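J.: can you look at this prediction? I've put the sequence above it.
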Amino acid sequence: MNIGLGEAMALGSAATWAFGVVLARQLGSTLPPAALNLFKNGLVLIVLTPLALLSTHGQLPTLTTAQLVLSLVSGIMGIAIADTLYFRALNELGAGRMGVVGNLYSPLVLVLGFVFLGERLGAWQWLGFALVAGGVVLVARPPKQWQTHPSHTLRGVVIGLVSIALMAIAIVMLKRVLEAQSLLWITVLRLAGAVGGLLLLRAWPRMRRHFHFVAAAVPWPRLVVAALCGQGLSMVLWLGGYKYAPAAVAAILNESASVFLVILGALWLREPLGRRAVAGVALTFTGIACMLAARPL
């Protein structure tokens, strides 16, 4: 098994995202989706900008107009809009149903990577994809155990599907820019686009109610840690996976996030880990091993 930088970063992104989700489990009850998205991305932007400057010794990156526009649009589309819709769907459907909807992400990236980037997967990688997908399905809570019964299931599913599609499009359109430019600076530009888009939404009178919250009810320390880990570190590693590995491979490895979430839930929150979940974890990591075995030395 030979793991490259891109594959390692994709797996690291999945693990840190799951860690951030565990920390942020109760944030949705105190912050509406749009406000949560704005605070998380704004905080990460403040932290990452000086780090990006240090990484280039105070020099701004040299980007073409097209690269700059793609970076900003990717942030608006993939973070400002997609993440807000994702949080909305998560609130409407619950984690179990949204986890099933989220399984559309890697197939979409595979198709978009095939059409627009000319990427192809080998036999071992297709086997890895099938095993990872199977493991994620096993780990996902089966319908009979769903405890939430949303009154607008179809609306929630449509919102979730749109959010996943926007995420896939936003990352594939940025793949060539990532390969040519500084990872930290592209992350900063995406965040700038996202925060700018969210602030414009906040200024729109009809959208202001979606940003309203009670400050005293928000667990601010938890929000800060969840943002820096689950949003900041995870995003850098996530983009790094797409920079240094094929988009299709990075997307498949990102699917392991739900498995890491189950593992962290069992170890940290003492949530029960049944035989179905254990089988799903084993299947997922077998699929990851197949993906990594297919990587040329």
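T.: All right, it came through fine. Numbers count the residues shown, from 1 in each chain.

J.: can we go C-alpha only for contacts and neighbour counts from here?
T.: Will do.

J.: pull the longest helix from the protein.
T.: The helix spanning the most residues in the chain, taking DSSP state H as the definition, is helix 33-55.

J.: helices and strands around the helix or strand just after that helix, which ones?
T.: Past helix 33-55, heading to the C-terminal end, the next element that is a helix or strand (DSSP states H and E) is helix 65-75. Using 3 or more C-alpha pairs under 8 Å, 6 or more residues apart in numbering; DSSP states H and E, the elements in contact with helix 65-75 are helix 153-172, helix 175-180, helix 183-203.

J.: may I see the buried residues of helix 65-75?
T.: For helix 65-75, a neighbour-count test (16 or more other C-alpha atoms under 10 Å) marks 67-68, 70-75 as buried.

J.: rebuild those as JSON lines, extending it with distance to M291.
T.: Converted to JSON lines, the buried residues of helix 65-75 look like this (distance: C-alpha to C-alpha, whole Å):
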{"residue": "Q67", "distance to M291": "30"}
{"residue": "L68", "distance to M291": "32"}
{"residue": "L70", "distance to M291": "29"}
{"residue": "S71", "distance to M291": "28"}
{"residue": "L72", "distance to M291": "31"}
{"residue": "V73", "distance to M291": "31"}
{"residue": "S74", "distance to M291": "27"}
{"residue": "G75", "distance to M291": "28"}
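
J.: which of the residues you listed sit farthest apart?
T.: Across the buried residues of helix 65-75, the longest distance by C-alpha to C-alpha is 12.4 Å; it joins Q67 and G75.

J.: off-centre distance for stretch 68-87?
T.: Distance of stretch 68-87 from the chain centroid (C-alpha atoms, centre = their mean, to the nearest Å) equals 12 Å.

J.: included below, for side-by-side comparison, is a second structure:
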Amino acid sequence: MQGLSWQGWAVLSAVFAALTAIFGKVGVENVNSDFATFIRTGFIIVILAGFLAVTGQYQPLGAIPRNTWVFLGLSGVATGASWLCYYRALQLGEAARVAPIDKLSVLLVAVFGVLFLGERLSGLNWVGVALIAAGAVLVAIKATPG
């Protein structure tokens, strides 16, 4: 797995994100969605701590630049808010319709990447982003089976 490309890692991320929706939907059936997020976070901390211990990837906390702390902290706040909203949505809606709306983040990442990180997307890339957004909306619409 060491030689896996960014595309390979992205595909694995998509697989695990899909499993997150399915397992999460079942997991929030009998518990408050905010508490479910807390339980999930505990598992993540334990798993990552074990992973870092096994792979020897711990780093001295004092060696991490202040700017890194600020942005990782902001990322953590955004992640926590996202998870709270996601689990609440899963508790209230169908996983097959919640997850695609959550993936509208693809559109937002593209826009934010251009606005804040100076990234550039081609016309074809923007068409792809628009198709992802359109697909998410179409999947989320509750239509009566015909």
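T.: Structure received. Everything quoted here is computed from the prediction, not taken from an experiment.

J.: can you give me the TM-score here?
T.: Superposed pair, TM-score by TM-score structural alignment, normalised by the length of structure 2: 0.76. Supporting alignment: 142 aligned residues with a C-alpha RMSD of 2.9 Å.

J.: ok, back up a step: what angle sits between the longest helix of structure 1 and helix 183-203?
T.: Regarding helix 33-55 of structure 1 and helix 183-203, their directions subtend 150 degrees when assessed with axes from the mean of the first three to the mean of the last three C-alpha atoms, to 10 degrees.

J.: on average, how far is helix 33-55 of structure 1 from the matching bit in structure 2?
T.: Compared with structure 2 after fitting, helix 33-55 of structure 1 deviates on average by 1.5 Å (mean C-alpha distance after the TM-score superposition for structure 1).

J.: mind listing what's buried in that helix?
T.: Taking 16+ other C-alpha under 10 Å as the neighbour-count basis, helix 33-55 of structure 1 is seen to contain the buried residues 33-45, 48-49, 52.

J.: ok, now stretch 13-31 of structure 2?
T.: Counting neighbours by 16+ other C-alpha under 10 Å, stretch 13-31 of structure 2 gives 21-22, 24-25, 27-28 as buried.

J.: over to stretch 99-108 of structure 2?
T.: Neighbour-count burial for stretch 99-108 of structure 2 flags 99-101, 104, 107 (criterion: 16+ other C-alpha under 10 Å).

J.: inside helices: which ones of these?
T.: Using DSSP H, the subset of the buried residues of stretch 99-108 of structure 2 located in helices is 99-101, 107.

J.: before we move on, which element is V109 of structure 2 in?
T.: Taking DSSP H and E as the criterion, V109 of structure 2 maps to helix 105-117.

J.: could you dump the helices and strands packed on helix 65-75 of structure 1 into TSV with distance to L90 of structure 1 added?
T.: Shown next, in TSV, are the helices and strands packed on helix 65-75 of structure 1 (distance: least, C-alpha to C-alpha, whole Å):
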stretch	distance to L90 of structure 1
helix 153-172	8
helix 175-180	27
helix 183-203	19
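
J.: now render the ones you listed as a markdown table, adding distance to K243 of structure 1 and mean neighbour count.
T.: Formatted as a markdown table, the entries for these read as follows, by distance: least, C-alpha to C-alpha, whole Å; neighbours: other C-alpha atoms under 10 Å:
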| stretch | distance to K243 of structure 1 | mean neighbour count |
| --- | --- | --- |
| helix 153-172 | 10 | 20 |
| helix 175-180 | 5 | 17 |
| helix 183-203 | 8 | 22 |
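
J.: looking at the buried residues of helix 65-75 of structure 1, spot the one nearest L261 of structure 1.
T.: G75 (25.1 Å).

J.: the closest one against V188, yeah?
T.: No. Applying C-alpha atoms under 8 Å as the test, G75 of structure 1 and V188 come out as separate, 9.3 Å apart.

J.: please identify the buried residues of stretch 121-129 of structure 2?
T.: So for stretch 121-129 of structure 2, counting by 16+ other C-alpha under 10 Å, buried means V129.

J.: what residue is smack in the middle of structure 2?
T.: With distances taken as C-alpha atoms, centre = their mean, the residue of structure 2 nearest its centroid is A17 (6.7 Å).

J.: quick one: the host helix or strand of that residue to structure 1 mean distance?
T.: In this assignment (DSSP H and E), A17 of structure 2 forms part of helix 6-27. Compared with structure 1 after the fit, helix 6-27 of structure 2 shows a mean deviation of 2.0 Å (mean C-alpha distance after the TM-score superposition for structure 1).
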